[in-house]
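Peer 1: I would like the atomic coordinates for the input below:
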Amino acid sequence: MTAIDVPPQAPQSPRRDRAELGTALRVFGALLSRDFYVTGKDLSGFLVKTLLQPFLMLFIFGKVLADLGFIAPGFAQLLFPGVIALNGFLGALQATAMPMVMDFSFTKEIEDRLLAPVSMSVVALEKVVFGALRGLMSGVVMIPIGFLILDGVSWDPAGLLPAFLMLVMCSLAAAGVGMVMGTFVPPAKIDIVFTATLTPLMFTGATQFPWHGLAHLPWFQFVCALNPLTYASEGMRDVLLDNSVQTIPYWLCSVALVGMTAVFVVLGTIGFKRRAVS
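Peer 2: Have a look, this model is predicted:
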């Protein structure tokens, strides 16, 4: 049998690379704009889902119990950054996971997006970014509410920008977790998985207590160290509060969140592609 010589393909030109990148960016922007347009049409529902639970947590634990003398002075100062991180985390996770379940199983809306002239990875990344932005908004809107509710809360102004960046990293990590849940969990079991996942995430994320304070419970401290929310809560406290509370260093929290985000986004993209072709 005579071998057939296949002429080598010419390398792709830089102009074509730029054209494909431009197309991907335009499609990405269009998908993102549409998701925000849909969110804007249900703004009241978004605000209720975003604000109700953290508002009550701040009011009961930071205001009512403090006024009654059942919690130590300064607890609101510790609680506030944790609740902001918690709200951003849950907002991003839910804004990514639930649409994935709906789009793939019920509305089939994702099929229209997959017809866009870009790779499936771009569509998956847009879902992660949108979920992260929703989470970021959920965390930011709690800041003025917390200052109105809580007494004796003060922040270091120099820590505002680092805290905002930490909230961005927190939201991206949560969106990655949401993408994994929304693509790997069967739709019929998503309610069970949410119930079994969200509550442990809320109470092992060091939102109501400092991580170093768990030294007498090393097993629980280890469990909390596996939760990306822990690093968001501790990282925000590290830059916003004074040195009266020992926290995980900001740089270590950043490294942990970036690493976890990379793992979850890669796994979520794999799950997205698997669901898209099934």
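
Peer 1: C-alpha only now, for contacts and for neighbours.
Peer 2: Will do.

Peer 1: tell me the SS of N243?
Peer 2: Look at N243: counting by DSSP: H, G, I helix; E, B strand; the rest coil, its state is coil.

Peer 1: The structure of the following sequence is requested for comparison with the preceding one:
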Amino acid sequence: MTQLAEAATTSTPPTRSAPRGAQGSRSVQYTRAFFGLFRRDLHVLRRELFPFVIRVCMNPLLFLFVFTYVIPNMSGAGSSSMKLNPTGAMAGSAFSTVLLPGLMAVAIMFSGIAAVALPLAQEFGITREIDDRVMCPLPVPFVAIEKIVFSALQSIIAACIVYPLAYYVPAVHPVTHVSNWPFLLLVVALASLTAGALGLTIGTSVKPQQIGLIFGVVVIPITFLGCVYYPWAALTHIRWLQIGVLINPIVYMSEGLRAALTPTLPHMNPFLIVGMLIASLCLLTWLGIKGFLRRVIG
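Peer 2: The predicted structure is shown next:
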């Protein structure tokens, strides 16, 4: 703990009275330390790339195979498959079109949480591996931010992996059309960072031995209530639920990707989506960093 306190002290940002040259030198040092941690995590990810791809692909692949390939072929094409998937019929399109943005949102969310919360459960464990990270010449909050940024990279990779699966596996290919690429890139970036911030908040709020319970009690429910398998507009007749799910950040991930990839489907206002993703990112990052500092220094 003495070394940890010394590291936190040496990592204190420069004061306003410090010379400009010293401030610039320390900024370069912080930047190098930040990217040093990032390269270290990237090296670990390259070594574990195959397990990462399996973790990302398995859930959406099974869901797509059963609900968009097996069931339509069991019941025949046309109206019967629409009846089995009322949200697809409501949108006037195949269920695969409704499902594609939602599964990408799930991949982003799960990858972001798994990339932060699960490693933190080990690093905050008995071995206290987190101490190795906070000993680097970098303010402690930026160690937490590096975890969010690196998890966002994994989430973006996960979304890129899931897209071809969600497009080619269904018996009826989804209809996608990107009319605003900057909006799509902005939604993916904000959703990925928000997922990482959510993972940081979860990883610093629960004991390491309870992290598995959190996935069952928190992550799975917010996924099913995150407008992943249906548009938010489909909840019109369940008004209390339509309003209640607005506190769920995955709703805005799903609706944002739906607005960007399948604009013909009902979706939220794009300005509302971006605004709520930014608000969720700021709130979850603040909570995550606060919890990180409490677990590391407190």
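
Peer 1: what range in the second structure does stretch 172-179 of the first structure sit on?
Peer 2: Aligning stretch 172-179 of the first structure against the second structure (TM-score structural alignment) gives residues 193-200.

Peer 1: How about stretch 17-31 of the first structure?
Peer 2: Aligned using TM-score structural alignment, stretch 17-31 of the first structure spans residues 23-37 in the second structure.

Peer 1: Only the buried residues of that stretch, if you could.
Peer 2: Residues of stretch 23-37 of the second structure classed as buried: 23, 26, 30, 33-34, 37 (neighbour count, 16 or more other CA atoms under 10 Å).

Peer 1: and it, how far from the first structure on average?
Peer 2: Its aligned residues in the first structure lie a mean 1.0 Å from stretch 23-37 of the second structure after superposition (mean CA distance after the TM-score superposition for the first structure).

Peer 1: ok, now stretch 148-162 of the second structure?
Peer 2: In this overlay with the first structure, the average offset of stretch 148-162 of the second structure from its partner residues is 1.1 Å by mean CA distance after the TM-score superposition for the first structure.

Peer 1: Could you check that stretch and say which residues are buried?
Peer 2: Applying 16+ other CA under 10 Å to stretch 148-162 of the second structure flags 148-159, 161-162 as buried.

Peer 1: what stretch of the first structure lies opposite stretch 105-117 of the second structure in the alignment?
Peer 2: Aligned by TM-score structural alignment, stretch 105-117 of the second structure falls on residues 85-97 of the first structure.

Peer 1: what's the average distance of the matching stretch to the second structure?
Peer 2: Compared with the second structure, stretch 85-97 of the first structure is 0.8 Å away on average (mean CA distance after the TM-score superposition for the first structure).

Peer 1: So what touches that stretch?
Peer 2: 50, 54, 127-128, 130-140, 142, 167, 170-183, 198, 202, 205, 207, 229, 232-233, 236 (CA atoms under 8 Å, 6 or more residues apart in numbering).

Peer 1: can you do 7 Å?
Peer 2: For stretch 85-97 of the first structure, contacts defined as CA atoms under 7 Å, 6 or more residues apart in numbering pick out 50, 54, 127-128, 131-132, 134-136, 138-139, 167, 170-171, 174-175, 177-179, 181-182, 202, 207, 229, 232-233.

Peer 1: quick one on the thing from earlier: just flag the most distant two among the buried residues of stretch 23-37 of the second structure.
Peer 2: Q23 and L37 (21.1 Å; CA to CA).

Peer 1: Please name the nearest non-neighbouring residue to G159 of the first structure.
Peer 2: V239 (4.7 Å; CA to CA, 6 or more residues apart in numbering).
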